[in-house]
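>>> how would this look folded up:
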Amino acid sequence: MASSNSIPASKEVATNSKLRVLTASLVGTTIEFFDFYIYATAAVIIFPYLFFPASTDPMTATIQSLATFAIAFIARPIGAALFGHLGDRIGRKATLVAALLTMGISTVAIGLLPTYAQIGIAAPLLLALCRLGQGLGLGGEWSGAVLLATENAPEGKRAWYGMFPQLGAPIGFILATGSFLTLGAFMSEAEFMAWGWRIPFISSALLVIVGLWIRLKLHETPAFQKVLDKQKEVNIPFIQVFKKHSRMLVLGTIAAICTFVVFYLTTVFALQWGTQQLGYSREEFLQLQLVATL
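Now for the predicted structure:
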């Protein structure tokens, strides 16, 4: 008979394998950035001609198209705050799944949108709405993926684990650029503009399904599980960031702005300038960008 002084068995906490954690964080950001960058390319070479009035001069149409591209950069910090709040309240796993679905649904919807010639002004408005969804999804994904990786990392390995979500950005760009190059090689310009450009957007649904399958098999991170066990969840985590980490928040924001201003000047703006002003073909300039990214 068991002694009354016996110590009850401790609750066993489910853990994630290293491979699953790194794969889930890398695959998720790769999918999200693939979706994000196919829009970036399409905003220069496709959308000005299909989603804006034919009476508009080419430069104005391009500026309008790039304006829809810019919407995501307003949405990204909102998405980071929203999904970050939910992640600190209900857990990393659920919010990462929600962020991936937000991006995936928005991207597939873009591939199914009718053009300006078919529904008029509603076409660019719906395009802008879908781009807003992409921004919200990526804002929640990137920060959440880093938390997933680092909170599952063993002692002394957080920087190493935290590297893998960052690799999703260049890999996503390579896949996005490669998909447009492949399509251009196997179909005529008329076919590409008529329906071929939709393929990367719609096919991203397959990538999202793979990402969801991987992420739904994850357990909650050990760091967040400890918070749950101790019932120390913060009611409004975002306020705590401003109160306790405002200096790091400002410095991190400045660093991110510097990085992405340079990056999108050399990808999105340069693609527009190179193809419309310098006389490069779309395939030539995409190949240059692909080599540069590698």
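>>> contacts and neighbour counts: CA atoms only from here.
OK.
>>> ok, the closest residue to Gly133 other than its chain neighbours - how many residues close by?
Once flanking residues are discounted, Gly133 sits nearest to Ser106: 5.6 Å by Cα to Cα, 6 or more residues apart in numbering. Residues near Ser106, counting by other Cα atoms under 10 Å, number 22.
>>> Point out the other helices and strands that the host helix or strand of Ser106 packs with.
Following DSSP states H and E, one finds Ser106 within helix 92-112. When contacts are defined as 3 or more Cα pairs under 8 Å, 6 or more residues apart in numbering; DSSP states H and E, helix 92-112 sits against helix 18-45, helix 58-90, helix 122-151, helix 198-215.
>>> how about this one, so we can line them up?
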Amino acid sequence: MSESPAQSAPSADAVVPPPVPRSRIVIASMVGTSIEFFDFYIYATAAVLVFPTLFFPKGDPTVALLSSFATFGLAFVARPIGSILFGHFGDRIGRKATLVGSLLTMGIATFVIGLLPTYDSVGYLAPALLALLRFCQGLGLGGEWSGAALLATETAKPGKRAWAAMWPQLGAPIGFFFANGTFLLLLVWLDFDAKTAASNHAFLTWGWRIPFLASAIMVVVGLYVRLKLTETPVFAQAVAEGKKVKAPLAEVVKTSWRPLIIGTFIMLATYTLFYIVTTWTTSYGTGKVVDRSGVEVSINYSDFLGLQLIAVLFFAAFVPVSGLLADRYGRRPVLILITAGIILFGISFGWFISPESVTDTVMLVFLVVGMSLMGLTFGPMSAILPELFPTNVRYTGSGISYNVASILGAAVAPFIATWLVHDYGVAWVGVYLAIAGVLTLIALFSARETRDVSLTDV
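Just a heads-up that it's a prediction; the model follows:
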């Protein structure tokens, strides 16, 4: 449904803007997503380390952890709403302004979390405020990813879209590295041990707040970079030709419902893998999740963060590899092969990380394999998802697919995995991951190859 000629007649300034230097686009797409994912991941780390103790009633530690995970998952419920909200403006007024808005939403919410009073100070208001701000984080990230992906893909050279699109994907491991690295430095500096520290320890009193408050500096840098951008030529051309739509959400549901479903399930295994290997594995590896046999995995929290920092380097290293492969061989063949690897990885959980056999070395190998697969599967996503949709609904469509998958694959993953390992054993967590992989394989076989499609199609 296009706007009428009277409504959409191009104005004098509705012309294709001069090209922006490629280096500026790379920095703007990568720096912005790095900041957004840093904000998102410091919450994920605190959801295991801090929030169960400070923001929920005292009692069963497993219940407190599950409550923290539930609040953690709330952002994933908000993310599709954010993709609809920001997608509407991204497809109506442009990519640049919408990316600035999403960054501000995420940044302000993260900063305010660092100022929150705890449960001992204000009772149930503390988890309520935490949940509200976590929801706002989800809104911001829901609008961030698709805008950054479109900024990269809609300015890419022919035959190089997957390579161009992998730059915003690098924001995830970069943000994760700095989030966990910041917490690790704080733990070492303040000599904090989660299992033995008193409730009035400096880390629990004020130290955990530092990453949240410091994120404001990063947001200012990100805003400066993004305000230097101009609109993407693909969107500017759609504006000049009067091909915007009044209601992107209604249009994408009407005309592109099949790509919405396929895109959602293409992303499912990626999300499930990442949040099992990071958020759930952190709680499991440090002994906060007890197997049905009663055996704990007892790696020191600081040591575990160190293992994750090593593993995330493999995540970052394999993102560009996947971009090169997806440009050379196509999106579908590469992702089908990688998803098969994710299924095999899931099947291995029972003997790989059983509580009785886990050591620091075994856990490191497990994390490296998982993060390497994550880099390979995550890299092409910012190419294939936008390529499934036409220009006038691309921001909305790719964002909804990406973020609905976050509910199905990420929001519930730590919660389900915690329940499975507690009641049935760690092997069933791997089965859960393998099932997600099978659903992604079905979606990939149902999708068309998009490597050579034109992004100027409306």
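>>> Please state their TM-score.
Superposed pair, TM-score by TM-score structural alignment, normalised by the length of structure 1: 0.93. Supporting alignment: 284 aligned residues with a Cα RMSD of 1.5 Å.
>>> a markdown table please, covering the helices and strands packed on helix 92-112 of structure 1 and showing mean neighbour count and distance to Ala185 of structure 1.
Output for these, formatted as a markdown table (neighbours: other Cα atoms under 10 Å; distance: least, Cα to Cα, whole Å):
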| stretch | mean neighbour count | distance to Ala185 of structure 1 |
| --- | --- | --- |
| helix 18-45 | 24 | 16 |
| helix 58-90 | 19 | 24 |
| helix 122-151 | 24 | 27 |
| helix 198-215 | 18 | 14 |
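>>> Of these, which is nearest Pro114 of structure 1?
helix 122-151 (6.4 Å; Cα to Cα).
>>> So which elements touch the closest one?
Judged by 3+ Cα pairs under 8 Å, 6+ apart, helix 122-151 of structure 1 is in contact with helix 18-45, helix 58-90, helix 92-112, helix 116-119, helix 158-186, helix 222-230.
>>> Onto which residues of structure 2 does the fourth one map?
On structure 2, the counterpart of helix 116-119 of structure 1 by TM-score structural alignment is residues 119-122.
>>> Give the buried residues for that stretch.
Neighbour counts over stretch 119-122 of structure 2 (16 or more other Cα atoms under 10 Å) mark Tyr119 as buried.
>>> in the superposed pair, what's the mean gap between it and structure 1?
Compared with structure 1 after fitting, stretch 119-122 of structure 2 deviates on average by 0.7 Å (mean Cα distance after the TM-score superposition for structure 1).
>>> Excluding its own residues, what touches that stretch? List them.
Stretch 119-122 of structure 2 is touched from outside by Leu54, Phe55, Phe56, Pro57, Leu125, Ala126, Pro127, with contacts defined as Cα atoms under 8 Å, 6 or more residues apart in numbering.
>>> In the stretch 351-458 of structure 2, what residue spans correspond to helices?
Assigned by DSSP state H, counting those that start in this stretch, the stretch 351-458 of structure 2 shows helices spanning 360-378, 381-387, 394-406, 413-423, 427-446.
>>> sorry, back to before: redo the helices and strands packed on helix 122-151 of structure 1 as JSON lines? Include distance to Tyr264 of structure 1.
JSON lines is the format used below for those (distance: least, Cα to Cα, whole Å):
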{"stretch": "helix 18-45", "distance to Tyr264 of structure 1": "9"}
{"stretch": "helix 58-90", "distance to Tyr264 of structure 1": "11"}
{"stretch": "helix 92-112", "distance to Tyr264 of structure 1": "20"}
{"stretch": "helix 116-119", "distance to Tyr264 of structure 1": "26"}
{"stretch": "helix 158-186", "distance to Tyr264 of structure 1": "12"}
{"stretch": "helix 222-230", "distance to Tyr264 of structure 1": "35"}
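>>> so which of those helices gets nearest Gln277 of structure 1?
With Cα to Cα as the measure, helix 58-90 is the member of those nearest Gln277 of structure 1 (10.7 Å).
>>> what does the closest one correspond to over in structure 2?
Using TM-score structural alignment, helix 58-90 of structure 1 pairs with 61-93 in structure 2.
>>> what separates that stretch from the chain centre, distance-wise?
11 Å (Cα atoms, centre = their mean, to the nearest Å).
>>> and what of stretch 276-294 of structure 1?
Average the C-alpha atoms of stretch 276-294 of structure 1, do the same for its chain, and the two points are 23 Å apart (Cα atoms, centre = their mean).
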